[in-house]
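Novice: Need a 3D model of the following:
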Amino acid sequence: MAMMSLSPFTLLSKASVFLHRNRNTTLSTPFSTSAAGSKAKQTLQLVSALLLGGVQIARDDVVRDDPTNNVPDNIFSKLGMQLHRRNQHPLGILKNAIYEYFDNNYSNKFDKFDDLSPLVSVKQNFDDVLVPADHVSRSYNDTYYVDSQTVLRCHTSAHQAELLSMGYTHFLVTGDVYRRDSIDSTHFPVFHQMEGFRVFCPDDWEASGLDATSYAATDLKKCLEGLTRHLFGAVEMRWIDTYFPFTNPSFELEIYFQGKWLEVLGCGVTEQEILRRSGKQNNVAWAFGLGLERLAMVLFDIPDIRLFWSIDDRFTSQFAKGQLGVKFKPYSKYPPCFKDMSFWINESFTENNLCEIVRAVAGDLVEEVRLIDSFTNKKGMTSHCYRIQYRSMERSLTDEEVNELQLNVREEVQSKLKVVLR
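Specialist: Reported below is the predicted structural model:
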């Protein structure tokens, strides 16, 4: 379906807090070993001009000398990559498979948006979807702020209210989302989500014998069970009651896959306040959100989230347009390098801040940051020891470069976090 034009702010300016707890996340640009100069050139090109939604975004639009700005260059470099729009990429293949399901089962009723800019207002990202003022997701520890009123979207739901106010009643929104997060094989501060939304009129439920909420919930579960079978085949499923700020009732769908229960998505019946604000007080709606990386890692057997960003032919050549579920064949895995770092923490210390510093220094060469020891002495001072695991997806790292990375990490941690190294 053709892409629609939104307001200029949206273009410059959500699965969803549905997946704020899922944290299945995405990765960063690949580190090309043999062509460091080429990588630098590529990064400079990204930094100089990004075209999103038909509008050019400069580095100063995202990374600013502003006391409220916490977006580092390595996050800005991910904007504009749009892995979900590449038809031969696992994320693009999965997105198109979901499109296929909705097109075949709903007669092309759903409008599709996959090129909306990730810069959104605090109002769009939080207020419009009823995220409480004291919710942890609003903190600078969890969210990337461009300034006090602008963020990199945490979820594709950030576009929900505007699309509703423009008259759209059936839509799918896919895009890259950003959250400050931990470092391991399934978490990264940039990942991709898809939001689905459907509005019903009184005529839809009045003949069913069900009240509006029950009708919407029944239709939602039927839709998502069908989508799950489309992606995973005949699997056992179960629904779990949960809580989200913007839906009531709210559910999570789990499937029994390869011997264990796997959370697939979050969903629910939209809070009436969201519809009322959009002039649809006589309607009812449902919404769902899913993380593309979470599903793609399972469907394609991809073991490390950083691989999605790889430009290594040994990765990219394994996938083709329309081939859902081709199993990734691992190539040589290079050895990890471990470095420990201990320091006395202060009251303002957070692990997310530590991970941001390690990423800023080591980029995609850092595979995991893990707390391995913690103790408090008689003076009430607390010490943490973190093990940092470095590993390239494409080559063996030398002792010299790992030592240099670790030295730089130590200096940055001491300088920026104001901790005392041990």
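Novice: make it CA atoms for all contacts and neighbour counts henceforth
Specialist: Noted.
Novice: which residues are in contact with stretch 254-264?
Specialist: 235-240, 252-253, 265, 290, 294-295 (C-alpha atoms under 8 Å, 6 or more residues apart in numbering).
Novice: quick one: contacts for Asp103?
Specialist: Shown in contact with Asp103 (C-alpha under 8 Å, 6+ apart): 109-110.
Novice: Checking my notes, it in a helix, right?
Specialist: Yes - membership of Asp103 in a helix is supported by DSSP: H, G, I helix; E, B strand; the rest coil.
Novice: And the helices in the protein?
Specialist: 8-12, 36-48, 73-76, 90-106, 122-125, 160-165, 202-206, 212-232, 272-277, 292-299, 313-316, 351-362, 399-417 (DSSP state H).
Novice: quick one: which of the contacts of stretch 254-264 is most hemmed in?
Specialist: Leu290 (27 neighbours; other C-alpha atoms under 10 Å).
Novice: So that one versus Phe113, what's the distance?
Specialist: Here the criterion is C-alpha to C-alpha, to the nearest Å. By it, Leu290 lies 15 Å from Phe113.
Novice: okay, the contacts of stretch 254-264 in a markdown table with distance to Leu51 next?
Specialist: Converted to a markdown table, those look like this (distance: C-alpha to C-alpha, whole Å):
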| residue | distance to Leu51 |
| --- | --- |
| Val235 | 41 |
| Glu236 | 43 |
| Met237 | 41 |
| Arg238 | 42 |
| Trp239 | 40 |
| Ile240 | 40 |
| Glu252 | 35 |
| Leu253 | 36 |
| Leu265 | 30 |
| Leu290 | 25 |
| Arg294 | 27 |
| Leu295 | 28 |
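Novice: let's see this one next to it:
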Amino acid sequence: DREFVTDDYTNITPKILSYLNRDLHLKKDNPISIVRQRIVNYFYSSFTHGGNPIFSVYDNLSPVVTTKQNFDDLLIPEDHPSRTKSDCYYVNRKTLLRAHMTAHQSELLRSGLDNFLMIGDVYRRDEIDSTHFPVFHQVDAVRSQRKEQLFQDHPGLELFEPTFDPKNPLIFENSINDPNKQSCHSLEATKLMETQLKNHLIGLVHALFGDNVKHRWVDAYFPFTHPSWELEIFYDNNWLEVLGCGIVRNEILANAGPNNSIAYAFGLGLERIAMALYKIPDIRLMWSEDSGFVSQFQNKKLNEKITYKAVSSYPQCINDISFWLPSDVTIDTFTNNDFYDLVRDVGGDIIEQVKLKDKFVHPKTKKHSLCYSIIYRHLERTLTQAEVNEVHKEIEKAIVKSFNVVVR
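Specialist: Below you'll find the predicted structure:
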């Protein structure tokens, strides 16, 4: 247990703190853990050297990281929207709950590793609905290769362009203007890594969803890879994005130590895969201790086809909440994620969804008003309207106190 000083950046709520150390990705029979094990097994069996797996797995890394780990080490610009308080859970100005598992990439490279999986819980402030939750779980991976590994059959080929000096990698200004490659890398090295990356990830998707699943690659942008792609599969009559990937920016490798290798990286969300594979309709169910949910995943073979059957569909209760904003706040400057966090903090897991219903500016007084619909539903029993009204009143009191609004 570490202690941290709070400051003007601190925005972690007690509700979010309650999710720390739950480790659903390591909890036997949880769907997230089942998918994690299937992915690990794929990498263990597909990549071996002398009969031993070459990928090492890190699934117990502390979720409290520095802004350097989460952003700077990954070349995420100072003004990037992902750094804002409305997107992340900050412990203080220099420390936060990791927003992605890639936050550990540089420290593991620095320690001399070249093939590894990073698995754990990540935290992002987001909207509230059946597919979004402020805590979710990711698998991120890096595979790096030196020249003699990548070009073992073509020893005359090079990883880098002649203008790049691997002994002084940081003095080279690496450009990403060419959509096909980074300016430091040779085209042959980039294309061979791209082919390996895509083949390995198509193999993973086949291992999870079956050999006949259709897929497509979509060009993407991430600050820490170039070129970059997203992989989508056609599943249940929809195109589903399953992961993002790319060739690791050479500056990241050079800053972390390796200056004579090229690497690929990818990241995927375990909840998204588990919800698709097992037809789980609501992300909150992953956290359920209800035996009706848990028993459906117990004592099953790892690759068994499981289709979640709803135990019961309890009715929703919908209450609206409208309020006038204080004079120094407008409908455009009010931070929705602050409101969502407060609602979740007061209402807990009976909050199914929060939707912005209406924005209004009074024509005469010019006062600004917002109206939200809050959808309440318990996963394990029927809520009474009286119970909901009580929680709703507590939310009204809390927003008056926190945001200085006037409830309409």
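Novice: Of the contacts of stretch 254-264 of the first structure, which is the nearest to Arg410 of the first structure?
Specialist: Minimum distance to Arg410 of the first structure across these is 32.0 Å, recorded for Arg294 (C-alpha to C-alpha).
Novice: Which residue in the second structure aligns with the closest one?
Specialist: For Arg294 of the first structure, the aligned position in the second structure is occupied by Arg272, per TM-score structural alignment.
Novice: List the residues that contact that match.
Specialist: Contacts of Arg272 of the second structure by C-alpha under 8 Å, 6+ apart are 131, 242.
Novice: Looking at the second structure, name the residue matched to Asn125 of the first structure.
Specialist: Here Asn125 of the first structure is matched to Asn70 in the second structure, going by TM-score structural alignment.
Novice: try Leu152 of the first structure
Specialist: Here Leu152 of the first structure is matched to Leu97 in the second structure, going by TM-score structural alignment.
Novice: give me the number of residues near the closest residue to that match other than its chain neighbours?
Specialist: Here the nearest residue to Leu97 of the second structure in space, its sequence neighbours aside, is Val64; by C-alpha to C-alpha, 6 or more residues apart in numbering that works out to 4.7 Å. Residues lying near Val64 of the second structure (other C-alpha under 10 Å) number 19.
Novice: give the contact list for Val64 of the second structure.
Specialist: Taking C-alpha under 8 Å, 6+ apart, one finds 95-98 in contact with Val64 of the second structure.
Novice: what's the closest of these to Phe334 of the second structure?
Specialist: Phe334 of the second structure has its nearest neighbour among the contacts of Val64 of the second structure in Leu96, at 22.5 Å by C-alpha to C-alpha.
Novice: which residues touch the residue lying closest to that closest one once chain neighbours are set aside?
Specialist: Using C-alpha to C-alpha, 6+ apart and skipping the chain neighbours, the partner closest in space to Leu96 of the second structure is Tyr90 (4.1 Å). Listed by C-alpha under 8 Å, 6+ apart, the contact partners of Tyr90 of the second structure are 9-12, 96-97.
Novice: returning to what we had before: my read is that the match of Asn125 of the first structure contacts Ala103, right?
Specialist: Yes - if you go by C-alpha atoms under 8 Å, Asn70 of the second structure and Ala103 touch, sitting 4.4 Å apart.
Novice: Show me what Ala212 of the first structure lines up with in the second structure.
Specialist: Ala212 of the first structure maps onto Ala189 in the second structure, with residues paired by TM-score structural alignment.
Novice: How much space separates that match from Arg146 of the second structure?
Specialist: For Ala189 of the second structure, the distance to Arg146 of the second structure - C-alpha to C-alpha - is 10 Å.
Novice: out of these two, which sits in the more crowded spot?
Specialist: Neighbour comparison, Ala189 of the second structure and Arg146: the larger count goes to Ala189, with 22 against 17 (by other C-alpha under 10 Å).
Novice: Gly80 of the first structure corresponds to which position in the second structure?
Specialist: Under the alignment (TM-score structural alignment), Gly80 of the first structure maps onto Asn21 of the second structure.
Novice: count of neighbours near its match?
Specialist: Neighbour number of Asn21 of the second structure under other C-alpha under 10 Å is 11.
Novice: what does Arg22 of the second structure give?
Specialist: Count around Arg22 of the second structure with other C-alpha under 10 Å applied: 11.
Novice: how near is it to Asp29 of the second structure?
Specialist: Using C-alpha to C-alpha, we find Arg22 of the second structure at a distance of 14 Å from Asp29 of the second structure.
Novice: what's the answer for Val354 of the second structure, then?
Specialist: Relative to Asp29 of the second structure, and taking C-alpha to C-alpha, Val354 of the second structure is found at 30 Å.
Novice: next one: Asp320 of the second structure
Specialist: Distance from Asp320 of the second structure to Asp29 of the second structure, by C-alpha to C-alpha: 38 Å.
Novice: and the two? which has more neighbours close in?
Specialist: The neighbour comparison of Asp320 of the second structure against Asp29 (other C-alpha under 10 Å) goes to Asp29, with 19 against 14.
Novice: My understanding was that the more buried one contacts Gln298; is that so?
Specialist: Yes - using C-alpha under 8 Å, Asp29 of the second structure is in contact with Gln298, at 5.2 Å.
Novice: Quick check: neighbours shared by those two?
Specialist: Shared contacts of Asp29 of the second structure and Gln298 (C-alpha under 8 Å, 6+ apart): none.
Novice: what's around Ala263 of the second structure, how many residues?
Specialist: Ala263 of the second structure has 24 nearby residues by other C-alpha under 10 Å.
Novice: quick one: what's aligned to it in the first structure?
Specialist: Match for Ala263 of the second structure (TM-score structural alignment): Ala285.
Novice: Next, the contact list for Met101 of the second structure, please.
Specialist: Applying C-alpha under 8 Å, 6+ apart, the residues near Met101 of the second structure are 118-122, 138-140.
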